[in-house]
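Colleague: Sequence and predicted structure below; questions after.
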Amino acid sequence: MNSRVILVSDDRSSLRAPGSLLWPDAACMRGMHTGEWAAHIFEYAMSFEGNMTQVRDIAAANGVGVLHPHGALATEPPSLIVCDVDSTITRTEAIDLLAECAGKANEVHEITARAMAGELDFTESLHARVRCLEGLHIGALEEARKATIVTPGAAELVAAAHEVGAAVGLVSGGFTAFVNPLLDHIGADFAASNELEVVDDHLTGRVAGNVIDRAAKATWLRRWVSERGTDLERTIAVGDGANDLDMFAIAGLPIAFCAKPVAVEAARNTIRCERIDAVRAVWTH
């Protein structure tokens, strides 16, 4: 089989409408059902010749994700999966949790809104938001970590990746104080994130070292590919926003997970249910 189109949802009945467009030309269709989500996998002897835009539109209207692996990932499992963290591997944003601890939630929200409106780029907005945390005692980091909500299926995704020999990396515009414990918690292999500067047990309101922005995320993806001796075409990148677009552009399969419109448009592959282990529908048969 040379091509696959995969529909994913946490509501099996919602798969019918987009599936009706895929079934007529499929060589076969297989179902994959867990207790939390379901996938219908359509196999084609050649490439799918139908209207993928129409499939995606109908799928989106029904809350269904669409995955269309191509190249090596159409027939082989991935060798590397790289995931964003805030609002991807977690359902929370670390900067928002810290802002709550600092009593600066409104200020941080305003800066975030300006960034989303295009008035600030990610690096500018990160520095502006971190400045709001100046003077916060490091004890707040643990308080915020306890409030972090891990996305359902994160550990299961890592375990499934390891079963097929793939590594999982976390790359984040968030902070090491959150990302490194999370890496251990879900069993991921490596991580890159920003370091909050601390002096005398208090945050200085600055980021130490180079910022992990959208360009840096792509750089880390390339670095991990090189270190593992694999190819970009066998990589999956998972994220939810504009800061993920550069790694989306070079990954073998970019996936927008419960994502903002800009990420959905760039990735064209989507998961809309809040189970990140649905990514394994790409390779599980």
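Modeller: Structure received.

Colleague: can we go C-alpha only for contacts and neighbour counts from here?
Modeller: Noted.

Colleague: so residue 135 sits in a helix?
Modeller: No - applying DSSP: H, G, I helix; E, B strand; the rest coil, one finds residue 135 to be coil, outside a helix.

Colleague: give the contact list for it.
Modeller: Going by CA atoms under 8 Å, 6 or more residues apart in numbering, residue 135 touches 202, 203, 204, 205.

Colleague: Please list the members of those that lie in strands.
Modeller: Among the contacts of residue 135, DSSP state E puts 202, 203, 204, 205 in strands.

Colleague: nearest residue to residue 33 other than its sequence neighbours?
Modeller: residue 39 (6.4 Å; CA to CA, 6 or more residues apart in numbering).

Colleague: if we can go back for a sec, could you redo the ones in strands among the contacts of residue 135 as a markdown table and give each row distance to residue 241 and neighbour count?
Modeller: Shown next, in a markdown table, are the ones in strands among the contacts of residue 135 (distance: CA to CA, whole Å; neighbours: other CA atoms under 10 Å):
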| residue | distance to residue 241 | neighbour count |
| --- | --- | --- |
| 202 | 30 | 17 |
| 203 | 27 | 22 |
| 204 | 27 | 20 |
| 205 | 24 | 19 |
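
Colleague: For residue 43, state which of those is nearest.
Modeller: Nearest to residue 43 among these is residue 205, at 52.0 Å by CA to CA.

Colleague: Next one: the closest one from residue 192, what distance?
Modeller: Distance of residue 205 to residue 192, given as CA to CA, to the nearest Å: 20 Å.

Colleague: Which of the three states applies to the closest residue to residue 157 other than its chain neighbours?
Modeller: In space, and not counting its chain neighbours, residue 157 is closest to residue 277: 4.4 Å by CA to CA, 6+ apart. What three-state DSSP gives for residue 277 is helix.

Colleague: these two touch, right, residue 33 and residue 8?
Modeller: No - assessed by CA atoms under 8 Å, residue 33 is found out of contact with residue 8, at 9.8 Å.

Colleague: Look at the two and report which has more neighbours.
Modeller: Neighbours were counted for residue 33 and for residue 8 using other CA atoms under 10 Å; residue 8 has more, 28 against 14.

Colleague: quick revisit: shared neighbours, residue 33 and residue 8?
Modeller: residue 39.

Colleague: what's the spacing between the residue lying farthest from the centre of the chain and residue 142?
Modeller: Distance from the centre of the chain peaks at residue 200, with 34.6 Å (CA atoms, centre = their mean). Noted for residue 200: a distance of 17 Å to residue 142, by CA to CA.

Colleague: where along the protein do the strands fall?
Modeller: Taking DSSP E as the criterion, the chain carries its strands at 3-9, 28-33, 38-44, 65-67, 80-83, 167-175, 190-199, 202-208, 235-239, 253-257, 270-271.

Colleague: try it against this one:
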Amino acid sequence: MTAARFLVVLDADSTLIRNEVIELIADEAGRRAEVQAATEAAMRGEVDFAESLRSRVAALRDVPVSAFARVLQRIEPTPGVQELTAAVHSRGGIVGVVSGGFHEILDDVAPGLGVDRWRANRLSVADGALVGTVDGTIVDAAAKAASLREWAAELGVAPRATIAIGDGANDLEMMAAAGLGIAFNAKPAVRAAAAIVVGPQDLAEVIPLLP
């Protein structure tokens, strides 16, 4: 594999896309309000992410897998995302996404937005419906940071040539591990910890910061 010049790793929900996917799935179970409140608390860093995710996924039990098609129709890419990924590629960089969300949605969304590699949680399924549990190890803050380091090593990218972009408390370790951490559309604790804060909800604003 040819070494990349640099690596940009984004969060997915409320960063790569404008939605929180778990809330869209919760709509299908009629439980959006409770899941939304729990998601916001987790993104502010008020509760443990993995514990919160397990409780929120439990609320999705019995949602049919067929609902994913409706969820996909509601996904809104963040403005500027394709301009950003095109700019990264034109400068010899690679785009990764690591998400506390779900492969079931990201596998469809990521390629069309110019993402080169991605990692997320998977939902357990039985008899065509969600079981209410996560299948495998949860992608939490530590896993996000580890993914950034692993991908950089695989691509021959020095840590200083990595950029992490996120909005929630579970992005802070990844942002700290990167050469540059950017808070995008972020919660107060994330804005306070980030080297750079991008305010408008337009990922094209990041382009001038690329190497």
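Modeller: Yes, it's here. Fair warning: this is a prediction, and the values are worked out from it, not measured in the lab.

Colleague: Need the strands of the first structure in CSV (columns: distance to residue 95 of the first structure).
Modeller: Output for those, formatted as CSV (distance: least, CA to CA, whole Å):
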stretch, distance to residue 95 of the first structure
strand 3-9, 30
strand 28-33, 36
strand 38-44, 33
strand 65-67, 28
strand 80-83, 18
strand 167-175, 7
strand 190-199, 11
strand 202-208, 12
strand 235-239, 17
strand 253-257, 20
strand 270-271, 24
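
Colleague: And residue 178 of the second structure, what's its match in the first structure?
Modeller: Under the alignment (TM-score structural alignment), residue 178 of the second structure pairs with residue 251 in the first structure.

Colleague: who's in contact with the residue nearest to residue 157 of the first structure?
Modeller: Contacts here follow CA under 8 Å, 6+ apart; on that basis residue 277 of the first structure touches 152, 153, 154, 156, 157.

Colleague: how about it, what's its partner in the second structure?
Modeller: Under TM-score structural alignment, residue 277 of the first structure pairs with residue 204 in the second structure.

Colleague: same thing with residue 100 of the first structure?
Modeller: Match for residue 100 of the first structure (TM-score structural alignment): residue 27.

Colleague: Same check on residue 144 of the first structure?
Modeller: Under TM-score structural alignment, residue 144 of the first structure pairs with residue 71 in the second structure.

Colleague: So what's the residue count around that match?
Modeller: The burial count for residue 71 of the second structure: 18, using other CA under 10 Å.

Colleague: nearest spatial neighbour of it, skipping sequence neighbours?
Modeller: Excluding the flanking residues, the one nearest residue 71 of the second structure by CA to CA, 6+ apart is residue 24, at 6.1 Å.

Colleague: any idea how far residue 8 of the second structure is from that neighbour?
Modeller: Using CA to CA, residue 24 of the second structure is found at 27 Å from residue 8 of the second structure.

Colleague: residue ranges of the helices in the second structure, please?
Modeller: 21-28, 32-43, 49-58, 67-74, 81-90, 103-109, 141-155, 172-177, 188-193 (DSSP state H).

Colleague: would you turn those into a markdown table with distance to residue 166 of the second structure?
Modeller: Shown next, in a markdown table, are the helices of the second structure (distance: least, CA to CA, whole Å):
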| stretch | distance to residue 166 of the second structure |
| --- | --- |
| helix 21-28 | 15 |
| helix 32-43 | 10 |
| helix 49-58 | 15 |
| helix 67-74 | 21 |
| helix 81-90 | 13 |
| helix 103-109 | 16 |
| helix 141-155 | 11 |
| helix 172-177 | 8 |
| helix 188-193 | 8 |
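
Colleague: re earlier: can you pick out the most distant pair from the ones in strands among the contacts of residue 135 of the first structure?
Modeller: The most widely separated members of those, counting by CA to CA, are 202 and 205 (9.0 Å).

Colleague: residues shared between the contacts of the two?
Modeller: 134, 135.

Colleague: about what we covered before: so what corresponds to the residue nearest to residue 33 of the first structure in the second structure?
Modeller: Counting by TM-score structural alignment, residue 39 of the first structure has no partner.

Colleague: Please render the contacts of residue 135 of the first structure as JSON lines that adds distance to residue 90 of the first structure to the earlier fields.
Modeller: Below are those laid out as JSON lines (distance: CA to CA, whole Å):
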{"residue": "202", "distance to residue 90 of the first structure": "25"}
{"residue": "203", "distance to residue 90 of the first structure": "23"}
{"residue": "204", "distance to residue 90 of the first structure": "25"}
{"residue": "205", "distance to residue 90 of the first structure": "23"}
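
Colleague: What is the nearest of those residues to residue 17 of the first structure?
Modeller: residue 205 (50.3 Å).

Colleague: Return the residues in contact with that closest one.
Modeller: With contacts defined as CA under 8 Å, 6+ apart, the neighbours of residue 205 of the first structure are 127, 130, 131, 132, 133, 134, 135, 196, 197.

Colleague: Let's see if you can find the most crowded of those.
Modeller: The most crowded member of these, judged by other CA under 10 Å, is residue 133 (24 neighbours).

Colleague: Who's the closest spatial neighbour of that one, skipping the chain neighbours?
Modeller: Once flanking residues are discounted, residue 133 of the first structure sits nearest to residue 205: 5.3 Å by CA to CA, 6+ apart.

Colleague: And that neighbour, what's its match in the second structure?
Modeller: In the second structure, residue 205 of the first structure lines up with residue 132, judged by TM-score structural alignment.

Colleague: What of residue 156 of the first structure?
Modeller: Superposed on the second structure with TM-score structural alignment, residue 156 of the first structure falls opposite residue 83.

Colleague: check contacts around that match.
Modeller: The contact partners of residue 83 of the second structure, taken as CA under 8 Å, 6+ apart, are 203, 204.

Colleague: still on that earlier bit, neighbours of the match of residue 100 of the first structure, just the number please.
Modeller: 18.
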